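Asks: Generate a structure from the sequence data that follows.
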Amino acid sequence: MQRPWFRPKRLGYGTAPATWEGWGVTALFVLLAVAGIALIKQFVPLPAGPWRVFGPLLYLIPLLVLFCWVADRHTGDGEG
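Replies: Predicted coordinates for the structure are as follows:
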């Protein structure tokens, strides 16, 4: 088995980056999230109301699901 990119957190729920690949995936996720929201706000005219919140969420939710899937596939068992 390859070295896991993420490891279970010692306290609490979730995972944490354990290697440079894990940190890279996390940084890429943050970069895509911030840049995507900035581009949406700049170039997509969202009307006043709930679409100002839900429009960017339609971008963030699939991105978050993809990040969670990658993190899950590359998470070790925490032993060692």
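Asks: alpha carbons only for contacts and neighbour counts from here, please
Replies: Fine.
Asks: Mind listing residues that contact the helix or strand containing Gly22?
Replies: Assigned by DSSP states H and E, Gly22 belongs to helix 20-43. Here helix 20-43 makes contact (CA atoms under 8 Å, 6 or more residues apart in numbering) with Trp5, Phe6, Ala16, Pro17, Pro56, Tyr59, Leu60, Leu63, Leu64, Phe67, Ala71.
Asks: Here is the second sequence; please produce its structure so I can put it next to the first one:
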Amino acid sequence: MTGEAWFRPKRFGYGATPTNWKGWAFVGLFVLVIVAVVLVSIAKAIPAWLTALIILALTGAIISFIKAKTDGEWRWHWH
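Replies: This next block holds a predicted model:
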């Protein structure tokens, strides 16, 4: 994916962190989606294992997008 980076590699550890409002908005939207999934699961009496599976699938789906919008490579950082 080309364009402006929304995330940068973390200074310590593995992964990325938001660098601008678009990255933070994306993270905030993801949190709201997860909260909505949990609330709907409670209201509809969906089993906890299925709710966990849905959340895991959503998390896995956004990782490639975040990697594409990261300015740099995801690797373990010690410095």
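Asks: What about the contacts of helix 20-43 of the first structure, which one has the most neighbours?
Replies: Highest neighbour count within these: Phe6, with 25 neighbours (other CA atoms under 10 Å).
Asks: how about that one, what's its partner in the second structure?
Replies: Under the alignment defined by TM-score structural alignment, Phe6 of the first structure is paired with Phe7 of the second structure.
Asks: who touches that match in this structure?
Replies: By CA under 8 Å, 6+ apart, the residues touching Phe7 of the second structure are Ala16, Thr17, Pro18, Thr19, Asn20, Gly23, Ile66, Lys69, Thr70, Asp71.
Asks: residues making contact with the host helix or strand of Ala16 of the first structure?
Replies: Applying DSSP H and E as the criterion places Ala16 of the first structure in strand 15-17. Defining contact as CA under 8 Å, 6+ apart, one finds that strand 15-17 of the first structure is touched by Trp5, Phe6, Arg7, Pro8, Lys9, Gly22, Trp23, Thr26, Ala71, Thr75.
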